[in-house]
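A.B. asks: Kindly return the folded structure for what I paste below:
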Amino acid sequence: MQAAALLSLLQFASPALPIGAYSYSQGLEAAMEAGLVHDAATARAWIACQLHDVVVQWDAPVCWRLMHAFERRDSGAVAAWSERYLASRDTAELRAESLQMGYSLARLVAELGIADDAIAAMLPPDAATTLPVAYACAVAALAIPPEEALLAMLFAWAENQVLVCVKSIPLGQVAGQRLLLSLRGDIEAAARYAQQVDDGGMGNWAPALSLLSMRHETQFGRLYRS
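C.D. replies: As a prediction, the model looks like this:
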């Protein structure tokens, strides 16, 4: 991996990227309210379950396909997977989360001027740009290898989940780092699976998460937006 691509990846996968990832829990706060997550062991079980049963079954393979579609300059594939991903957001919170961060990242890409006209033209309208689409656009624009970009995307997702646990269970900082370290094997396996699964093997069936996400919409005293 070239140094320039590595530095770009570190920047665009960083939690410091100003797109608001820190403000979302993706149903985890509702799981804490329900008592499903309350210590380090249950936090790890929740994150690993969401990674293998939700993220790697749909979000990661879609992102993988979008990165290659942008790399090939295949606007038809970008539009098709963008539409499918947006349709898969089955609660108001999950839909708003992906659209808000997608819009923010797309605006950042535009303001930094890193994408050429051909790549930028493949982005959907602002109101329909989800996070995986904007991320894939940035990856192609910065010539970041898709394999490394996928790993970074999965790690960033896991890191954000761990940070929610550190702040809200709460876990200590060392316990949070121990938890994140213990997920390395899961993240590597998830990345391999996402690259190999065919279209027919992908799915977004996660009714328990959807119910928790809907419950979170009216949760009293919540800290996170989803």
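
A.B. asks: only C-alpha atoms for contact and neighbour calcs from this point on.
C.D. replies: Will do.

A.B. asks: burial of Gly76, as a residue count?
C.D. replies: Each residue near Gly76 was counted by other CA atoms under 10 Å, and the total is 12.

A.B. asks: quick one: contacts of the helix or strand that contains it?
C.D. replies: For Gly76, the host element (DSSP states H and E) is helix 75-88. Helix 75-88 is touched from outside by 59, 62, 65-66, 69-70, 95, 122-124, 128-130, 133, 204, with contacts defined as CA atoms under 8 Å, 6 or more residues apart in numbering.

A.B. asks: Distance of the residue most central in space within the chain relative to Ala21?
C.D. replies: The residue lying closest to the centre of the chain (CA atoms, centre = their mean) is Trp157, at 5.2 Å. Note on Trp157: its distance to Ala21, by CA to CA, to the nearest Å, is 9 Å.

A.B. asks: I'd like the structure of this one too, to check against the first:
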Amino acid sequence: MSTIAELMRVLQFGDSLLPVGAFSFSNGLESAVQFGVVHDLATLRDFVRSSVEQAATSDGVAVLSAFRAAQLGDAQGIDLADHAVFERKLNEEMRTMTTRMGRKLAEMSERVLGPEASAINGWLARIRAGATPGCMPVAQALVFLALGLSERDAFAVHQYGVASMMANASLRLMRIHYLDVQSILFEVNADAGAAYDRVAAHSLEDMAAFAPAFDVLASLHVGSFVRMFMN
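C.D. replies: Just a heads-up that it's a prediction; the model follows:
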């Protein structure tokens, strides 16, 4: 951070209350609670940490790839990152989550940032035309570039968003103290710098997330009769 204004931009666009619909999703936590995979503070901590680690090597790589493509004015590279995220979501609910939030963030940025955000406005036009899906990690990359912030900032906010979405959902799904949830966030966020260092040199071909338990839980959620979240 070189200025107070830049810090404020990170806080604004990294806020868990940003109006992009994150409150509607649990990132798989609801099914994990329903089926007993997550049932106390320790299992919640493990589930959130695992999710964030998986996010770093998959969607986090796309954040960096899209950011760098946008720096070069490479619209095709941006869309390649977008498709890479979408194609690695194995179930409909996860695809709905990432595209709904991505499009909402792009629309918000079009309104807030105006014509100066040329890369994200062009990307939004391609989303509306059906040329690219519009996934959240790509939206975050383009917004942070438009704000004059770094790829590290974009990656950090992406990782924080994954953890905070699940932390906020846990308060509605479990009997858990809200300060314990903040402790989990504090612990998990401490690993973000090391995660960035691990994936900074990765390309889209290196994107990977082996999480069969998450995928099974997500598939079970689709058929759930009673549910609070959209995934």
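
A.B. asks: What's the TM-score once they're superposed?
C.D. replies: Overlay of the two chains. TM-score (TM-score structural alignment, normalised by the length of structure 1): 0.92; 225 aligned residues with a CA RMSD of 1.8 Å.

A.B. asks: Which two among the contacts of helix 75-88 of structure 1 are spaced furthest apart?
C.D. replies: Met122 and Asn204 (24.6 Å; CA to CA).

A.B. asks: Pick out whichever of those two has more residues nearby.
C.D. replies: The residue with more neighbours, out of Met122 of structure 1 and Asn204, is Met122; 19 against 16, by other CA under 10 Å.

A.B. asks: What is the burial count for the counterpart of Asp206 of structure 2 in structure 1?
C.D. replies: Under the alignment (TM-score structural alignment), Asp206 of structure 2 maps onto Gly201 of structure 1. Around Gly201 of structure 1 there are 10 other residues, counting by other CA under 10 Å.

A.B. asks: cool, and Ser75 of structure 1?
C.D. replies: Ser75 of structure 1 has 17 neighbours, counted by other CA under 10 Å.

A.B. asks: Can you tell me how far it is from Leu123 of structure 1?
C.D. replies: Remark: distance between Ser75 of structure 1 and Leu123 of structure 1 (CA to CA) = 8 Å.

A.B. asks: quick one, what contacts Leu94 of structure 1?
C.D. replies: By CA under 8 Å, 6+ apart, Leu94 of structure 1 lies in contact with Gln26, Ser213, Ser226.

A.B. asks: Then Met174 of structure 2?
C.D. replies: Residues in contact with Met174 of structure 2 (CA under 8 Å, 6+ apart) are Val33, His39.

A.B. asks: Next, work out how far apart the match of Asp206 of structure 2 and Trp58 of structure 1 are.
C.D. replies: Distance, Gly201 of structure 1 to Trp58 of structure 1, using CA to CA: 9 Å.

A.B. asks: Trp64 of structure 1 now?
C.D. replies: From Trp64 of structure 1 across to Trp58 of structure 1, the span is 10 Å (CA to CA).

A.B. asks: same check, this time on Ala175 of structure 1
C.D. replies: Remark: distance between Ala175 of structure 1 and Trp58 of structure 1 (CA to CA) = 29 Å.

A.B. asks: Could you do His216 of structure 1 as well?
C.D. replies: Distance from His216 of structure 1 to Trp58 of structure 1, by CA to CA: 22 Å.

A.B. asks: Likewise for Leu36 of structure 1?
C.D. replies: Per CA to CA, Leu36 of structure 1 is found 23 Å from Trp58 of structure 1.

A.B. asks: try Asp199 of structure 1
C.D. replies: Distance of Asp199 of structure 1 to Trp58 of structure 1, given as CA to CA: 10 Å.
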